[in-house]
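> sharing a sequence plus its predicted fold:
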Amino acid sequence: MAALVTFLISLPLGLAYTLMSMQLPRTGGDYVWISRKLSPKLSVPVAVAMTFNMPTYFALTSYFWSSSFEQILLVMFKIDGLGQIPSLGAVATYLVAAIPFMFLVAINVRRPSAVSRLNTYLSIIACFAVAYGTLVLYLKGVSPLSHSFASTFSLVPRLNGQPGFSGTLEAVPLLSAFSFIWVFAGPAVAAEARDRKALKLNVLLSQLLTLALIGVPFYLMKGPVSSSLFYTGLYNFWTLAMYAAGPGAGWILAIGLIAWEILELSMGILVFSRYILAMALDRLLPELLGQINSRGSPVPAHLLDLLLTLSFLSVPLVSSVGVLALYDFLPLSLVYMGLVAIAATKFSGKAVKFAGALSLPLLSYLGWAVIMSPYLGLRGNLLWINLVYLVSLLGLGVSIYLRARVKCKKIGVQLDRIYREVPPS
């Protein structure tokens, strides 16, 4: 139900992204749209803040990947009869999280032409793993597997959160933040699409696939037993499916989970570099960040991404509340998406205007849900961390915008005039 609600909330924004991407397919996607359709004095600083906020998301994803890796080893060693694995220490956790990210950055720098193929293969492997895991759980039955899983790993069933529809709504911000938020990924690289017809299907097909890949497995796992085990930390779709598949075959699902995590990071690296590249070409960021090597890779942008992500990745390891503090990216993301929705109302065509207008109240609801969520660390003792972080990001955006205006003025260029022109595709 939460996946369905989140899908319906994100659908108008996905439609707006599709129509804007077809009208204006440019590197940087929504950054180009809001900077050209809205006042750059407002939109550009927020776009800068949002872009430099993305490494926080990558760090959080990498951190969860290291947790998933530990769960994979724990479950597979147990069912393969290899014994108990020791818990990963702080250094090992950091390395497990950082090495895949470093590897992906290296691929983007050395072989950018191979990134699209890599993402395609990872997508196929990941989707196959979800389908295989769903089939295994359906054939063997979730309820008896859950009892056996809890007994094998000595899990104590317990309930947490609100029952009924209020509990459903609590899950909506999490799904919107980590699953349905990727509406901007395809449009950000729309200028590189080999076939313009793909722009018609990219976002909406992604939303439908996301709904199916989340909704079907969770629907299969519904019931009081699953509900009481989800909060134990080890029990989830992937660990139960690995357990159901058994020795040997469980590694197929383990590889599928790894493919998902790497795919998400790979897409993030690609998109971040395009935002930085677009901003550098607009003279907003230093010219160095707009440089491309002989292989067509924006190397300085990738290195900046690597530096920021590895720095943020140390936060949850240094502080016990650090992982919750990293959720601070959510409010800024919603503000940014709100600007995109407003920009949609400035495009030509009734459909895109309507989609943008309809997105605004839905995004407002998501903002309220994020603030009220008991899971996202945006309330209570972490409030001051949230405020300092968000104000710092917005301050960075304003300072970069003002610096660029001053620098451009010295050479006789008005920065705001640049935003009256649409960059070439």
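It's in. Residues are numbered from 1 along each chain as shown.
> C-alpha only now, for contacts and for neighbours.
OK.
> report how many residues lie close to the closest residue to Leu38 other than its chain neighbours.
Distances taken as C-alpha to C-alpha, 6 or more residues apart in numbering place Ala343 nearest to Leu38, at 6.3 Å, with adjacent residues excluded. A count of nearby residues for Ala343, using other C-alpha atoms under 10 Å, gives 25.
> name the element Ala343 belongs to?
helix 329-344 (DSSP states H and E).
> show me what that helix is packed against.
helix 2-23, helix 30-37, helix 40-79, helix 350-372 (3 or more C-alpha pairs under 8 Å, 6 or more residues apart in numbering; DSSP states H and E).
> list the buried residues of the longest one.
Spelled out, that is helix 40-79. Residues 40, 43-63, 65-76, 78-79 are the ones in helix 40-79 that count as buried (16 or more other C-alpha atoms under 10 Å).
> next secondary structure after that helix?
helix 90-110.
> other SSEs contacting that next one?
Partner elements for helix 90-110 (3+ C-alpha pairs under 8 Å, 6+ apart): helix 40-79, helix 250-281, helix 299-313.
> 6 Å instead, please
helix 40-79 (3 or more C-alpha pairs under 6 Å, 6 or more residues apart in numbering; DSSP states H and E).
> which helices and strands sit right next to the helix it packs on?
Using 3+ C-alpha pairs under 6 Å, 6+ apart as the contact test, the elements touching helix 40-79 are helix 90-110, helix 299-313, helix 383-410.
> out of these, deepest packed?
helix 299-313 (a mean of 20; mean count of other C-alpha atoms under 10 Å).
> now the helix or strand just after it: buried residues?
Next helix or strand after helix 299-313 toward the C-terminus (DSSP H and E): helix 315-318. Neighbour-count burial for helix 315-318 flags 315-317 (criterion: 16+ other C-alpha under 10 Å).
> try stretch 360-367
Neighbour-count burial for stretch 360-367 [16+ other C-alpha under 10 Å]: 360, 362-363, 366-367.
> need those residues in CSV (columns: distance to Phe153).
Compiled in CSV, the buried residues of stretch 360-367 are given as follows (distance: C-alpha to C-alpha, whole Å):
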residue, distance to Phe153
Leu360, 45
Leu362, 41
Leu363, 40
Leu366, 36
Gly367, 38
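> this is the other structure I want to compare:
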Amino acid sequence: MGEVPSIFVRRSSGLVREVYPKDSFIYNVYFTAYFTALVFVYLIALYVVPAEALVPGLILSTFLFAFQVLVYSLMSIAMPRSGGDYVIISRALHPLLGFISSWNWFIWLAFWFAFGGYTFSSVALSTMFLTLGLVTGNQSLVSIGDMLAEPIPALIVGTLIMLAFLAMTSFGLGKFIKIQLITFIIGFIGILIGAIYLALCDPRTYAETLNRLISQYTGTSDSYNAIINAAKGLGWGPERVYSYTAEHLIKVLPAAYLAIPWTMGTVFIAGEVSQPKRAQLVGGIGGLAFIGGLTVILAFLLEKAMGIEFFSAFSYLFYNPPQDLSIPIQPYFNTLAFLIIENPFLNIWANLGFIFLGWMYMAQNLLNDSRLLFAWSFDRLIPEKFAEVSERFKSPIYALLTVFIIAEIFLFAIIFVPELQVISSIMALSFSVIIMSLAAIFFPYRKRDLFERSGINWKVAGIPLISLLGLASLIVNLISNYYWITDPNYGAVNDISVTAMLLVIVVGILIYLFGIYRLKRKGIEPSKIYTELPPV
């Protein structure tokens, strides 16, 4: 009779701890896909609540999202292993829930890696050339911007940028961290350039600039007021700007969910994080404060510079496009902000800031998905090949390549099946957060010994703090889900999104059951795997 294999693939993960607190902060900021998502945060929020509720609603949302971020940060401190919520939930709650939650993350991170490739061309580069062409009066640049939004250029550019990120992450996490720091510095300076221009601008100056730049396209010398009047003709009015209620502040939460609460990317690479307690808290809560604070500041500056009524009216036209007014730009916050930067050099730098803080998340998605494959493989749930780590680069090359191939398939689908572009994964990701919140609630009671040794064994009135945070995170996510389900204006629920979410879950269950079957065929009792943490 053959020898029963060991529980785990090997006695050491082979991964190296080379992510420090400052690296964790930038990694988590990038993981939010910040500027890519922020475009829609403002558009959705301004469509569902009066514009005056935007800034205070974003402040409230940032504070409420702290519960979710703390849950992920503290649970990763208790179980500092690469593999995201898979390792945590499978040990704290149940292996099936751990795999389903992490499989859900895996698919949607791969999808958003591909979506990033598509929008890198159709949004990032396209709007950069468009705004640069408008401020310089160069029609050729405007034409290039339009061309980059076409399917074939988007496929070519998307594939190239995805290959670039594959190469960037394959040479090891340590080398990527250095690239990450350089791009963040460049990007942050770009943000400052845009913020300063907005701070120095007022509605009158903005209107004059806008009218000068786009009048040849709109056919009117007063495009600023033409946009407001077009919105009025389609049902927009003062009630969409003024007089908000307490519920309006809460209704900003589901919109803000797109960008703000995701500063927990280092949970997926926790086994490669040095000084985990400090790094996870600095990266998680520090990243949340940065993202939330910047979102509030930019919203305030945009309203101040453009005029709150114009900001609201133009955003309204995104969902109700006028038939009798041709507008060459979309009401994306970056386009609206960069139009007033008429110095070409500074305009390009500001656009680079938008690109780096909007699309560097693609690297995090690739890295984090590879660590999920690694963790499943290390537990022998999927073939052991995915747990192999390059001796030279200390990186799971096969896992990275697999994620790239899956994402490339998604890229083709997104571009040539336009219906997929309306998929909303926000409820799907919230599903995983809800499971993680439940794991946090029950962790101290189901794994008492591990909890007491974890370094997060704090209690409030005899109740574990992590359980209270898990409950608060659960409530915040249920509130968001309530509004997504009951208010179609959020765009979170449509037939294709619900079908995709359910299909991902069903496929995940089947893969898990097959993995358990494989383990038993090899003579390994699955329960033995999930009673202990994988080796460091």
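Nice, thanks for sending it over. Everything numeric in this text was worked out from a predicted model, so none of it was measured.
> circling back: residues making contact with the helix holding Ala343 of the first structure?
34, 37, 352-353, 356 (C-alpha atoms under 6 Å, 6 or more residues apart in numbering).
> how distant is it from the center of its chain?
Offset of helix 329-344 of the first structure from its chain centre (C-alpha atoms, centre = their mean, to the nearest Å): 15 Å.
> which SSE is the closest residue to Ile228 of the second structure other than its chain neighbours in?
Counting by C-alpha to C-alpha, 6+ apart, Ala313 is the residue found nearest to Ile228 of the second structure once chain neighbours are left out, at 5.5 Å. According to DSSP H and E, Ala313 of the second structure maps onto helix 308-319.
> try Phe165 of the first structure
Going by DSSP H and E, Phe165 of the first structure is in helix 164-178.
> likewise Tyr206 of the second structure?
Going by DSSP H and E, Tyr206 of the second structure is in helix 203-218.
> show me which positions of that helix end up buried.
Buried residues in helix 203-218 of the second structure, defined by neighbour count with 16+ other C-alpha under 10 Å: 203, 206-207, 209-211, 213-215, 218.
> got the angle for that helix vs helix 126-136?
When axes from the mean of the first three to the mean of the last three C-alpha atoms, to 10 degrees is applied, the directions of helix 203-218 of the second structure and helix 126-136 differ by 100 degrees.
> please name every helix or strand in contact with helix 203-218 of the second structure.
With contacts taken as 3+ C-alpha pairs under 6 Å, 6+ apart, helix 203-218 of the second structure sits against helix 287-306.
> residues of the one helix or strand Lys22 of the second structure maps to that come out buried?
Here Lys22 of the second structure, judged by DSSP H and E, is contained in helix 21-31. For helix 21-31 of the second structure, burial by neighbour count (16+ other C-alpha under 10 Å) applies to 21, 23-31.
> what's the answer for stretch 364-381 of the first structure, then?
Buried positions in stretch 364-381 of the first structure, judged by neighbour count with 16+ other C-alpha under 10 Å: 366-367, 369-371, 373, 375-379.
> ok, those residues vs Val5 of the first structure, which is closest?
Leu366 (11.1 Å; C-alpha to C-alpha).
> picking that back up, please pull up the helix or strand immediately following the helix holding Lys22 of the second structure.
Using DSSP H and E, the helix or strand that follows helix 21-31 of the second structure in sequence is helix 34-48.
> just want the angle from that following helix to helix 287-306.
Angle, helix 34-48 of the second structure to helix 287-306, by the same axes, to 10 degrees: 60 degrees.
> angle of helix 34-48 of the second structure against helix 361-378?
Angle, helix 34-48 of the second structure to helix 361-378, by the same axes, to 10 degrees: 110 degrees.
> so helix 34-48 of the second structure corresponds to what in the first structure?
Aligned by TM-score structural alignment, helix 34-48 of the second structure falls on no residue of the first structure.
> quick one: list the elements packing against that helix.
In terms of contacts (3+ C-alpha pairs under 6 Å, 6+ apart), helix 34-48 of the second structure is packed against helix 253-256, helix 344-359.
> wait, which of those helices is closest to Ser424 of the second structure?
Closest of these to Ser424 of the second structure is helix 253-256, at 12.1 Å (criterion: C-alpha to C-alpha).
> so for the next helix or strand after that closest one, what gets flagged as buried?
Remark: after helix 253-256 of the second structure, the chain's next helix or strand is helix 276-281, criterion DSSP H and E. Within helix 276-281 of the second structure, the residues that count as buried by 16+ other C-alpha under 10 Å are 276-281.
> repeat that for stretch 131-140 of the first structure.
Under the neighbour-count criterion of 16+ other C-alpha under 10 Å, stretch 131-140 of the first structure has 132-137 buried.
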